[in-house]
Structures are given as structure tokens and as C-alpha cells.
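Enquirer: Sequence first, predicted coordinates after that:
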Amino acid sequence: MDLRAALTAHRLVAIVRGDDPEAALRTVLTLADEGVGLIEVSLTGRDALSVIERAREALGPDRPLGAGTVLTADDARAARDAGADFAVTPALGEGVTAAHALGLPVLAGVMTPTEIVTARGQGATGLKVFPAAQAGGPAYLRALRGPFPHELLVPVGGVDEAAARAYLAAGATAVGVGSPLIGDAADGGGHSALRERARAFLAAVREATA
């Protein structure tokens, strides 16, 4: 897949991590039904690879689906074999280089300018600025835009609806959102509230893009 084009077009990555595989699968499908174009399933969730496999079967081959928390070469291979289109890592290292070697575009976890330069060398397509809130929030991301005007910067960590607007206004390519969007849906919670949150985040992204 063209991760660069997808991040630029959709500007929102939903991060699904849960202890209930059935609920996590329903969460992925609900988000897709609401129009969330980029979804990642974290490998730290229970039976995450099975969730990815079943989501891929349900969504078909053309809907982007990622694997998150890819740390090792084994993680990268398993994610690819399960049907993931892209990999997301919390940091630099083997997960990035292995996924890249396997042909998976990578959203690589970084925090500092040095790590951004290193990520380039490891083949990352985009940069997950993580944990964004602790790194300095929208002001820090805006500062990174100076020396790195062409990088795909995706803040993740503590991004609620208001923060999503602020990061996008500060120059983020997209935002990655976990619990403020997912809530308890991937652990068996209600999905009507999930749909409401998805619509609110999508509206925030559209407003920031307009």
C-alpha cells in the first residue's frame, strides 16, 4: 500500500488494543463502517494476529489494515502473514528494519530529531511521534516541522479530539488515536458510543483539513 498517500488523505489512524478478541474485531469493523480509513491492531492485544486475519477477511484486500507494536522480526513476519498492510512501531530497531525488508511500509516511533534521522536510514515511511503529550504536545511538533518540513509526522499518545485539532493545525500529517477514540469497545464495551466518538474525530479531522 501507499502509506504516504493514505496518511495524507485520511489524517486519522485508529489504534485498536483489547483483551476481548471478538470485541476487538467488532471494533475494527465498526470503525471501518463509520469511515475510518486507517486502522491498526496492536500486537499487545489478546489474539491480535487472529483479529488481523479475521478483519482482513471481512474487509477485503483494499481496506488498509495495520499491525501495531511491531518490535521484532518475528512480529513483522507474523503481521505480514496475518494480512497487515503496514507496520507501526513504538521505537526504532528490528521491527522497523524487518518490516521494511518484508515490503511493509512502516510508521516508526520516534521522539527526537536524532531518531528522525535514524528512522530515515532504517526505511521508515512515516514517523510516529510518541509519546506525543510527554514530548511537548503541538508546540513540539511545530518545532520539528522547521528542520523536517517534508517528513510525515503522526503524533500518538494522549491525543483526544481537541488535541487532534491542535496537532493537525501545528503541521501533523495525521494523528494516531487509541483510548480517546476506542474507549472500552475493544474490551467488550458498547459500540454505539464508539460510533459517536468516531464521527466526532472524523469531523475534527475534516475541519482541520478544510
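Expert: In hand now; what should we look at?
Enquirer: drop to CA atoms for contacts and neighbour counts, all remaining ones
Expert: Fine.
Enquirer: Need the residues that contact stretch 127-145.
Expert: Stretch 127-145 has contacts (C-alpha atoms under 8 Å, 6 or more residues apart in numbering) with 88-90, 107-111, 113, 116, 119, 151-159, 163, 166-167, 170-172.
Enquirer: Show me what counts as buried in that stretch.
Expert: 127-133, 135, 137-138, 140-142, 144-145 (16 or more other C-alpha atoms under 10 Å).
Enquirer: likewise stretch 71-87?
Expert: Using 16+ other C-alpha under 10 Å as the burial criterion, the residues of stretch 71-87 that qualify are 71-73, 75-80, 82-87.
Enquirer: Okay, one more to line up with it:
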Amino acid sequence: MASSSLLDLAPVLPVVVIEDAADAVPLARALVAGGLPAIEVTLRTPAALDALRAIADEVSGAVVGVGTVLTPGQVKESVAAGAGFLVSPGWTELLLEAMQGSGVPFLPGVSTTSEVLALLERGVREMKFFPAAAAGGTAYLKSLAGPMPQARFCPTGGIGIDSAPEYLALPNVGCVGGSWMIPADAVAARDWGRIEALAREAATLSAGATCR
């Protein structure tokens, strides 16, 4: 990975749900061209791993990983398919052990102070804050920065172009996860130019923030 941290690759980590693996390469190329090289392909569809393989093989400049990782088995399958990083909505001891042993960067999901503290005890300092808006949003993350400044987050869940700058301005936020730059109607129409334009707009959100 070009950066020492997944959180520092771009201000926004696109969260991608791919129904048709044939869309994977042009979609990823549009995101990369727009300035968003890190791409999270979620394991929510049967096409996910095929999409991951295609992006990893064919899209220059992409750092493609897998999201919605729920089990140690999915960790193994994802890495075998070419995942450059792993993202989970939460974590258990078994899942964390598998991610730590995977050899690739990972972001375990947290939504409580105790979960953050438990990960810090295990040497994990970079996490996904999910579901961000429902779990307290920027106010919650501000509260964590004081007692646990060593923890850094990628908030995901309910974040859009309007709220993203508020998160990115926080000292403990490296990037945000979102899907607003990949509207379903644009994917259905295969309007990759529109997705590239939305990605470019999202990539400018780093101005004045701490994520580059």
C-alpha cells in the first residue's frame, strides 16, 4: 500500500455495493480518476469477490479492499481474492484474531467507548466508527478525542457530502466512508462520468482537514 495508513489515502473511502461484476472495473476506474483510490467492496452481494478480483487485476492505482467482513472465513476468502484491506462493522475476538493474522490493513468497527478501549489494549489504533450518525456522530467522536487521542477513525454510516466536512475537521478522524458518490441510478445507467465527477468533488473535502 502506497500509504502507511489506510486512513491517509484519501478523505473519503467509497463504500461500494456491486450487483453485477461487469460494472466493477469501469466503476473503480471512475473513482480512481476522480481522486479516490481506496475502494471498499462490500460483501453484500454474490458478485462481491468477483468484483474485487477484477478491480485488483485491472484497475491501475486502485487500492481495493473488502467491507462487511463478519467471519474469519470471509477474511481468508477476501485476502485470497486480492483484498488489500479489510473492514468490519464490528468485531469479536475470533474476527479480530483473523484480521490481525491476515497480513493486510484492517479497520474493525466500533460504536462504544469500551470497544475502542478494548482495541487499544490489543494494539489496534485505527478503527471504523459505525453506524456513525446513529451512534452519536461528530459529538461522540469529539468526546473520545480527549481521553483516547491515540485512536483514529473512519466514520461510516449516514454520512453525505454535507456532513462529511464536519467529521473530517476532527483531529481523530482520518477519512470518512460513504456511498453518496455512487448513486444507484448512475450505476444502473453506467454513467461513469457522473460518478467520476462526484468522486472528484468528494476528493476535495480534504482541504483544511487532517486526512491527507
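Expert: Now that the structure is in, tell me what you want to look at. Keep in mind that this is a model prediction, so the values were computed, not measured.
Enquirer: just to revisit the earlier point, can you flag the buried ones in the contacts of stretch 127-145 of the first structure?
Expert: Using 16+ other C-alpha under 10 Å, the buried members of the contacts of stretch 127-145 of the first structure are 88-90, 107-111, 116, 119, 151-159, 163, 166-167, 170-172.
Enquirer: What about these, which are in strands?
Expert: 88, 107, 108, 109, 110, 153, 154, 155 (DSSP state E).
Enquirer: all strands for the second structure, in order.
Expert: Along the second structure, the segments classed as strands by DSSP E run 12-16, 38-42, 63-67, 86-87, 106-107, 109-110, 126-129, 152-155, 176-178.
Enquirer: Stretch 142-160 of the first structure: how far from the chain's middle?
Expert: Computed by C-alpha atoms, centre = their mean, to the nearest Å, the separation of stretch 142-160 of the first structure from the middle of its chain amounts to 14 Å.
Enquirer: ditto for stretch 107-116 of the second structure
Expert: Counting by C-alpha atoms, centre = their mean, stretch 107-116 of the second structure comes out at 15 Å from the chain centroid.
Enquirer: go on, stretch 155-172 of the first structure?
Expert: Counting by C-alpha atoms, centre = their mean, stretch 155-172 of the first structure comes out at 13 Å from the chain centroid.
Enquirer: Quick one: end-to-end length of that stretch, please.
Expert: 7 Å (C-alpha to C-alpha, to the nearest Å).
Enquirer: ok, and what's touching stretch 27-39 of the second structure?
Expert: 6, 9-16, 55, 59, 61-65, 187, 192-193, 195-201, 203.
Enquirer: So how do I select the buried members of these in PyMOL?
Expert: A single PyMOL command selects the buried members of the contacts of stretch 27-39 of the second structure (16+ other C-alpha under 10 Å):
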select buried, resi 6+9+10+11+12+13+14+15+16+55+59+61+62+63+64+65+187+192+193+195+196+197+198+199+200+203
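Enquirer: Tell me which entries of the contacts of stretch 27-39 of the second structure lie within helices.
Expert: Among the contacts of stretch 27-39 of the second structure, the ones falling in helices (DSSP state H) are 55, 187, 192, 193, 195, 196, 197, 198, 199, 200, 201, 203.
Enquirer: okay, the strands of the second structure in JSON lines with distance to residue 95 of the second structure next?
Expert: JSON lines is the format used below for these (distance: least, C-alpha to C-alpha, whole Å):
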{"stretch": "strand 12-16", "distance to residue 95 of the second structure": "20"}
{"stretch": "strand 38-42", "distance to residue 95 of the second structure": "16"}
{"stretch": "strand 63-67", "distance to residue 95 of the second structure": "13"}
{"stretch": "strand 86-87", "distance to residue 95 of the second structure": "11"}
{"stretch": "strand 106-107", "distance to residue 95 of the second structure": "11"}
{"stretch": "strand 109-110", "distance to residue 95 of the second structure": "11"}
{"stretch": "strand 126-129", "distance to residue 95 of the second structure": "14"}
{"stretch": "strand 152-155", "distance to residue 95 of the second structure": "19"}
{"stretch": "strand 176-178", "distance to residue 95 of the second structure": "21"}
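Enquirer: Show me the one of those strands that comes nearest residue 1 of the second structure.
Expert: Distance to residue 1 of the second structure, taken as C-alpha to C-alpha, is lowest for strand 63-67 among the strands of the second structure, at 7.2 Å.
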